[in-house]
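Visitor: give me coordinates for this.
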Amino acid sequence: MTFLLAAVIVAVTLAVTFWASRRNTSAGDFYVAGGRISATQNGIAIAGDYMSAASFLGITGLIALNGYDGFMYSVGWFIAYLTVLFIVAEPLRNLGKYTLADMLVYRLKDPRVRTYAAVSTIVISTFYMIAQVVGAGSLISLLSRGAISADLAIPLVGVLMIIYVVVGGMLATTWVQIIKAMLLMFATIVMTVLILNRFGWSFSNMLGVVEAKNGAAFLGAGVKYTNPIDLISLCLALVLGTAGLPHILVRFFTVPTAQDARKSVVWAMALIGAFYVMTAFMGNAANALLGKGAIEAANKAGNMAAPLLAENLFGGAGTLGGEFGLAFVTAVAFATILAVVAGLTISASTSFTHDIYNGVLKGGQASEKDQFRVARLATVAVGVAAILLGLAAKTQNVAFLVALAFALAASANLPVILFTLFWRRFNATGAMWGIVGGILFTLLLIAISPNIMKIDPDTLTTGRHLIQANAIFPLENPGLISIPAGFLFAYLGTLIGARRHTPEDDRIFEDMQFRAYTGAGVDGTVAAHD
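Guide: Now for the predicted structure:
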């Protein structure tokens, strides 16, 4: 039943992909669907991009096993969109065309910045994508009870994401994300209603059962993060990283106006907020109805909590309803992974084609036909790289890769975005220092953190950590240190390049701010002002 439902979802999304392929007549259509996506559609697609398998399966499991500490992931990821709404969405749409690099180059007028920004996009997207691909392999292997190994599941996901993007471009990717978001919301709403019905329509009744099973401490902080600094560092990365994630930022170029970009964020926040509230119901219900022992027996990280909860809510193991619930939730999780990796793939391929190939190598003179061809080749290359890296990382603990992507985005992209928008003296040297310094310093901290360096008692059988030694950097997520460091690198680089600051730079900054917040000059309108 699981494979049947998954096959139906794949068939529907492939049909949408081939429908979208007929509407791709230019590079702009491929990159950003020609900017013709409505605010409502884009908001749902953003929610689809954001509500990954890590959210649906991972957070439900984290709450089921760690209570309040697990719910902090939901809070952090939801609040992150306030930063996107108030700071990033409108200026990005008014200053850019296809990528983050467009906005930076509009202000800084240095082609080297385009290269650095493109590299940052590709690096962040790759780390995020590896985690999704490996997660897909683990999920399919686990749910098929070993019938489909990770060696087969990872290439399967990779091939499907290549087809979605190569054939349908951003339009297909958008509709795949919309379909997935609606399926995910439907599944979580149905499960939440069944949960409330099971506990007499009282959330406090459910928490009472959880407390009776686990003790009062389970409902407070400190179950997972005994060191509060670790939790603060994680939340900083989650809250600030979203505003620098390339596959989220590119969605603001798919709408006609900056007002639509803002409306998109509002729609996305409504869906994401509702979804993350429901993860609290699902996680605590899984703990109350299944127990931590049963959840950990299926998967130590808790990733099977949501499917097993669905099985329980629909009738239990061995019943037709239970089998359907398990199959449906599993199929939705599979669709979730496909949609997210498609969004990541098109973000990376667009950045390479538009920024590096056309912007740097061809000086902005590449033909539409050449851009189409290179974009599709880049998509295949990104997909193949994701498959190979996923296969190489399949036996490793890759949970840190998602948090790493957020930390990288917050440390490398966000400082450069904010300084570009608000600091008059910011320059190209500062942008390059901020991007390179933020990425390298974050990678260094991750390399010497407990994610990579840790002595495992069972190292001879699992080898979960790459380096069997005590960690040098104590925090699991480097955000608390790496984010201020990213701002510092950008600041120091600006000071080094400050000797070249001219009155013309002041005029460019003022024109940039005028366009960023009024939209003047976008789509050929007059941009000059007194």
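Visitor: going by C-alpha atoms from here, please, whenever you check contacts or count neighbours.
Guide: Fine.
Visitor: which ones are touching R23?
Guide: D29 (CA atoms under 8 Å, 6 or more residues apart in numbering).
Visitor: helix, strand or coil for it?
Guide: Of the three states, R23 takes coil under DSSP: H, G, I helix; E, B strand; the rest coil.
Visitor: and the gap between it and R36?
Guide: Applying CA to CA, to the nearest Å, the value for R23 to R36 is 11 Å.
Visitor: my read is that L404 contacts M129, right?
Guide: No - taking contacts as CA atoms under 8 Å, L404 lies outside contact range of M129: 11.5 Å.
Visitor: between the two, who's got more neighbours?
Guide: M129 (30 against 26; other CA atoms under 10 Å).
Visitor: what's downstream of the longest helix that the chain contains, the next helix or strand?
Guide: If you go by DSSP state H, the chain has its longest helix at helix 150-198. Next along the chain after helix 150-198, taking DSSP states H and E as the criterion, comes helix 203-214.
Visitor: taking helix 150-198 as reference, get the angle to that next one.
Guide: 120 degrees (axes from the mean of the first three to the mean of the last three CA atoms, to 10 degrees).
Visitor: let me see the residues that make contact with helix 203-214.
Guide: 196, 199, 218-219, 281, 284-285, 287-288.
Visitor: buried subset of those residues, written for PyMOL?
Guide: Remark: buried members of the contacts of helix 203-214, expressed as a PyMOL selection using 16 or more other CA atoms under 10 Å:
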select buried, resi 196+218+219+281+284+285+287+288
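Visitor: now, among the contacts of helix 203-214, which is nearest to L65?
Guide: Top of the list for closeness to L65, among those and by CA to CA, is N287 at 7.1 Å.
Visitor: now the other sequence, so there's something to compare against:
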Amino acid sequence: MTGNHQTLALLLFSAFVAVTLAITTWVSRNRHGSAEEFYAGGRLFSSMENGFAISGDYMSAASFLGVTGLIALYGYDGLLYVVGFFVAWLVVLFLVAELVRNCGRFTLADVVAARMSERPVRIAAGTASVTVSVLYLVAQMVGAGSLVALLLGGTSDAARNWTVIGVGALMVIYVSLGGMRATTWIQIVKAVLLMGGAVALTVLVLVRFHGDFNQLLLSAAGRSGHGDAFLVPGLKYGGDWTARLDFISLGLALVLGTAGLPHILSRFYTVPTARAARRSVVWAIGLIGGFYLMTIVLGFGAAAIVGPKAVRESNAAGNTAVPLLALDLGGGPDSTGGTVLFAVVAAIAFATILAVVAGITLASSASVAHDLYASLRRRHAKVRSEVAVARAAAVGIGVVAIGLGLVARDLNVAFLVGLAFAVAASANLPVLLYSLFWRSFTTRGAVWAVYGGLVPALVLVLLSPVVSGSPDSLFPGVDFQYFPLQNPGLVSIPLGFLAGWLGTVTSVEPPDEAKHAETEVRSLTGAGAV
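Guide: Below is the predicted model of the structure:
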């Protein structure tokens, strides 16, 4: 990268950071410090505003950098992420959005605890939510490191490390000072920037091929080195039974995982009514669907114009395909147009990462303060404000995410998010659906559902090729791989549902019918909702 690239992109990075910090500072001067303000922004956002914020929260580095990179490297098989990420919103729309808004207050645990013994349920759900959030944060850290390493020299380990640390520090500042209100406006600004950048790049790719999408696909296949195999299933998830099962496991995790993501569920509490929550999801589906259609063009465009070989040389996991595509579309490395377009795209990608990490950190710190702290605090201990605890938790979560981001810096960000989705679908989704729809569900069933999905998912990841046993593992020098699949969803998601059922049918204490009836009325009508 030339000096012009570095200077212009860093200026754009700095401009976005300055604007978002200004938003955070302004919001922090206009708040009264209540839990409702910090966690839910006062529930004052409209459906459209919240829809844009949900889009900004969901369209992460995994979407913009990871998915396009996987399509550029593996063609058709990379499309699985596009389909999974988008189809998942149908589950959210029809089964989750309105009911969660009516039953809860700030977190997932509120929904489950409405009809259970609060302490064990809140501890379990809070633990699972923090685990999922940290895994999701690691993916964003890896994306930030790959992006800035490309800007500052392509393979600079020091650049990656300091970028991860810098992103972690910024996310703590956003959450600690501004809470949900500042985070929401940052996500809205980021969603507008990301959609604008994706539209511009998509138009330039299609212009390059004179609007002929078929020619784009043929060119991508020709440069891929795989020929027609690039355009049919099986390049990444074909072959032996292990790869095929991995394909099914990943698809299951992606489709079911969104409904269990804490930072997505918390967005439904920022609107005044359940109807507004449903309309927010409709707005989000329109924006997210349009964006993922464009990532297909960008992924195949990167394969056709940049070439998978060049993408791999820049970043083996494919995380830099979009910035390299922008550089070429603008006229090449030595052109003014290439410099400007690369800098703009790099700044938008960095903005994407900052906005998403702010939302995830806020959701996880809310789980620590509202669920874990409130449940574990000793009865006679000094009572501290939940908001103060949440701010302190944001710092701790930031430190953990930074450390894990430094370890996992060579993995594809979309793949890392797939692991987070698998854990969310295994631990959070079973307890959420059982609580909303099963009259006989008990406290023991709720606790078993969470741990019965969470523990197997984490153990299977540790024993999978992701961590050891292959050249692409986190620790390639050791081998304690006993589970053949890279994504645990195929095993851990059914285990979560099974554990919830088993805990319920073996419960000594019968379910509270009155509480269930009250929760059912509240979830369906909104009567008594906060």
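Visitor: TM between them?
Guide: For this chain pair, the superposition-based TM-score is 0.93 by TM-score structural alignment, normalised by the length of structure 1; 514 aligned residues with a CA RMSD of 2.1 Å.
Visitor: contacting residues around L234 of structure 1?
Guide: 403, 476-480.
Visitor: typo on my end, it should be A317 of structure 1
Guide: With contact taken as CA under 8 Å, 6+ apart, A317 of structure 1 is in contact with 311, 323.
Visitor: that one matches what in structure 2?
Guide: The equivalent of A317 of structure 1 in structure 2 is P333 (alignment by TM-score structural alignment).
Visitor: report the two of the contacts of helix 203-214 of structure 1 separated the most.
Guide: The largest separation in the contacts of helix 203-214 of structure 1, counting by CA to CA, is between L196 and F218 at 20.6 Å.
Visitor: distance between stretch 27-37 of structure 2 and the chain's centre?
Guide: 26 Å (CA atoms, centre = their mean, to the nearest Å).
Visitor: buried set for it?
Guide: Those would be 27-28, 33, 35-37, for stretch 27-37 of structure 2 by 16+ other CA under 10 Å.
Visitor: so what would you say the end-to-end distance of it is?
Guide: 11 Å.
Visitor: who's in contact with the residue minimising distance to the centre of structure 2?
Guide: Residue closest to the mean C-alpha point of structure 2, counted by CA atoms, centre = their mean, is Y136 at 5.2 Å. Contacts for Y136 of structure 2 (CA under 8 Å, 6+ apart) come out as 360, 416-417, 420.
Visitor: and if you look at L245 of structure 1?
Guide: Contacts of L245 of structure 1 by CA under 8 Å, 6+ apart are 121, 124-125, 405-406, 409, 413.
Visitor: again, only using 7 Å
Guide: Residues in contact with L245 of structure 1 (CA atoms under 7 Å, 6 or more residues apart in numbering) are A409.
Visitor: that one matches what in structure 2?
Guide: In structure 2, L245 of structure 1 lands on L261 (TM-score structural alignment).
Visitor: measure that match to F106 of structure 2 for me?
Guide: 13 Å.
Visitor: ok now stretch 365-374 of structure 1, how far from the chain's centre?
Guide: 28 Å.
Visitor: next, count neighbours for D456 of structure 1.
Guide: With neighbours defined by other CA under 10 Å, the count for D456 of structure 1 comes to 16.
Visitor: before we move on, back to that, make CSV from the contacts of helix 203-214 of structure 1 and add distance to V382 of structure 1 to it.
Guide: What follows is the contacts of helix 203-214 of structure 1, written out as CSV (distance: CA to CA, whole Å):
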residue, distance to V382 of structure 1
L196, 43
F199, 47
F218, 42
L219, 42
F281, 37
N284, 38
A285, 39
N287, 39
A288, 42
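Visitor: strands - which of the contacts of helix 203-214 of structure 1 land there?
Guide: Among the contacts of helix 203-214 of structure 1, no member falls in strands (criterion: DSSP state E).
Visitor: wait, is F13 of structure 2 part of a helix?
Guide: Yes - counting by three-state DSSP, F13 of structure 2 is found in a helix.
Visitor: please name the nearest non-neighbouring residue to G405 of structure 2.
Guide: V138 (4.7 Å; CA to CA, 6 or more residues apart in numbering).
Visitor: quick one, what contacts the one you found?
Guide: For V138 of structure 2, the contacting residues are 401, 404-405, by CA under 7 Å, 6+ apart.
Visitor: which of these are conserved in structure 1?
Guide: Mapping the contacts of V138 of structure 2 onto structure 1 (both residues aligned by TM-score structural alignment, their matches' CA atoms under 7 Å) leaves 401, 404-405 still in contact.
Visitor: I'm done for today, thanks for sticking with me.
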